[in-house]
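J.: pasting a predicted model and its sequence here:
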Amino acid sequence: MSRSIATPAIESQPGAAAARGFELVAIGASAGGIEVLSVLLRALPASFAPAVMIVTHLPPDSPSYLVQVFTHRCALPVLEPDAGERIMPGRVHVAPPGYHMLVEVDRTVALSTDAAVRFSRPSIDVLFESAALVYGEHVLAILLSGANDDGVQGLRRVRALGGTAWVQAPDSASSPEMPRAAIERGVADHIYSPETMARRLAALPASL
């Protein structure tokens, strides 16, 4: 391998963004986010159409067991991709420790050992920004619990290029700093509790 806080959104019918179909769901999580990821992945049906890419802040020199953990909680295939691997619909791609995970223009995975961004490698910002450039309005970026502000710039880029940004409600996060930063800087389209977010994801169109 080359490697003032807003209240959770009230339930409503899916809007135009959901109706048009997402091709990629990019998720960023840090402290306290693994539990929320488990809730979201458990909700995804086997017919879930978009590709899923996940960046979590993990120690770079320790093995990751996230693929094994998520495989037992998700109906979709879960993998740690190699560089150059195609981003496939209906699969969950988890960034390996110590590597930035990016989307290439040909919709393959790039892995980079460039310097940490916001003190993190992998960086949520790096994934979100590269995904926005390639998928445009067809990317849904989700920012979960975390203790810094990684992901805020990435969400800004996603929205600037027509994509959609969901942020976990800070009062439902064990480390609310990351979602709070996104909300305070005005880069969240919707603010959801994990349970509402899971329902919304599961309700996305089964085909594009």
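T.: Cool, the structure landed. Numbers count the residues shown, from 1 in each chain.

J.: every contact and neighbour count from this point should use C-alpha atoms.
T.: Noted.

J.: gap between the helix or strand Met197 falls within and the chain center?
T.: If you go by DSSP states H and E, Met197 is part of helix 194-202. Helix 194-202 sits 13 Å away from the centroid of its parent chain (Cα atoms, centre = their mean, to the nearest Å).

J.: alongside the first one, take a look at this:
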Amino acid sequence: MNAVHDALLAGRKIDAVVIGASAGGIDALLRILPALPRSFGFSVTVVLHLPDDRDSRLAEVFQQRLAMPVRQADDKMPLEAGTVYFAPPGYHLSIERDLSFSLSQEDPVHFSRPAIDLLMESAADAYGKRLAGILLTGASADGAAGMARIAACGGLTVVQDPLDAEIATMPLAAIRLRAPDAVLSVPAIGALMAAMKETQ
């Protein structure tokens, strides 16, 4: 690990990663996730804002590019280490205390369902300081409150550098609400995620 990774990860044990993204997020994720080794020992759960009137092919598209197994999250599905999960369209995705997924069709949050905030807040309550939250490019304030909850629970918070983001609204909202542990470019976020393996 380099000095930045050492400083961010020192003394941490990470069991799970949650990632939120909106406009421009697919490109950012395609630059981050394919570099993760198959032996990456944490679950990675992603909420990407999608139209809720069509099926999602995200799991299929990313599985073709990742060494790790990729699945679309489903209700009551237990989280497994070393697996990437994508939220299905049209449902809010939460993580329960027993580390299983829960789907709901409550009202949209920030005009989005799934909402990043709901995933991150529930994951923070489930994992506490063992969670890492990453917020990428996007055009709403979704994710800001979720990142603040992760920080309040002692988890690691990383926001994409607004200057590096396709749309800076989402990263800026999170930074303004509560300063994250790190503000990094997409390549640096990918390198940090790879370094997380050494915290196991």
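T.: Yep, it's here. What you see is a predicted model; the values in this text were computed from it and never measured.

J.: sorry, back to before: what stretch of structure 2 does the helix holding Met197 of structure 1 fall on?
T.: Aligning helix 194-202 of structure 1 against structure 2 (TM-score structural alignment) gives residues 186-194.

J.: contact partners of that stretch?
T.: 5, 28, 31-33, 35-37, 40, 158, 160-161, 164 (Cα atoms under 8 Å, 6 or more residues apart in numbering).

J.: list just the nearest of those to Asp181 of structure 2.
T.: Closest to Asp181 of structure 2 out of the contacts of stretch 186-194 of structure 2 is Val158 (5.9 Å), distances taken as Cα to Cα.

J.: that closest one: neighbour count?
T.: 26 (other Cα atoms under 10 Å).

J.: and Gly24 of structure 2, by the same measure?
T.: So Gly24 of structure 2, with other Cα under 10 Å, has 17 neighbours.

J.: can you find the partner of it in structure 1?
T.: Checking TM-score structural alignment: Gly24 of structure 2 goes with Gly32.

J.: that match touches Asn148, doesn't it?
T.: No - under the criterion of Cα atoms under 8 Å, Gly32 of structure 1 makes no contact with Asn148, lying 11.9 Å away.

J.: circling back: how close does the match of helix 194-202 of structure 1 sit to structure 1?
T.: In the superposition with structure 1, the average deviation recorded for stretch 186-194 of structure 2 is 0.6 Å (mean Cα distance after the TM-score superposition for structure 1).

J.: please report how far the spatially most central residue of structure 1 lies from Ser12 of structure 1.
T.: Within structure 1, the residue whose C-alpha comes closest to the C-alpha centroid is Ile27; the distance, by Cα atoms, centre = their mean, is 0.7 Å. Remark: distance between Ile27 of structure 1 and Ser12 of structure 1 (Cα to Cα, to the nearest Å) = 22 Å.

J.: please list all residues in contact with Gln63 of structure 2.
T.: 69-70 are the contacts of Gln63 of structure 2 under Cα under 8 Å, 6+ apart.
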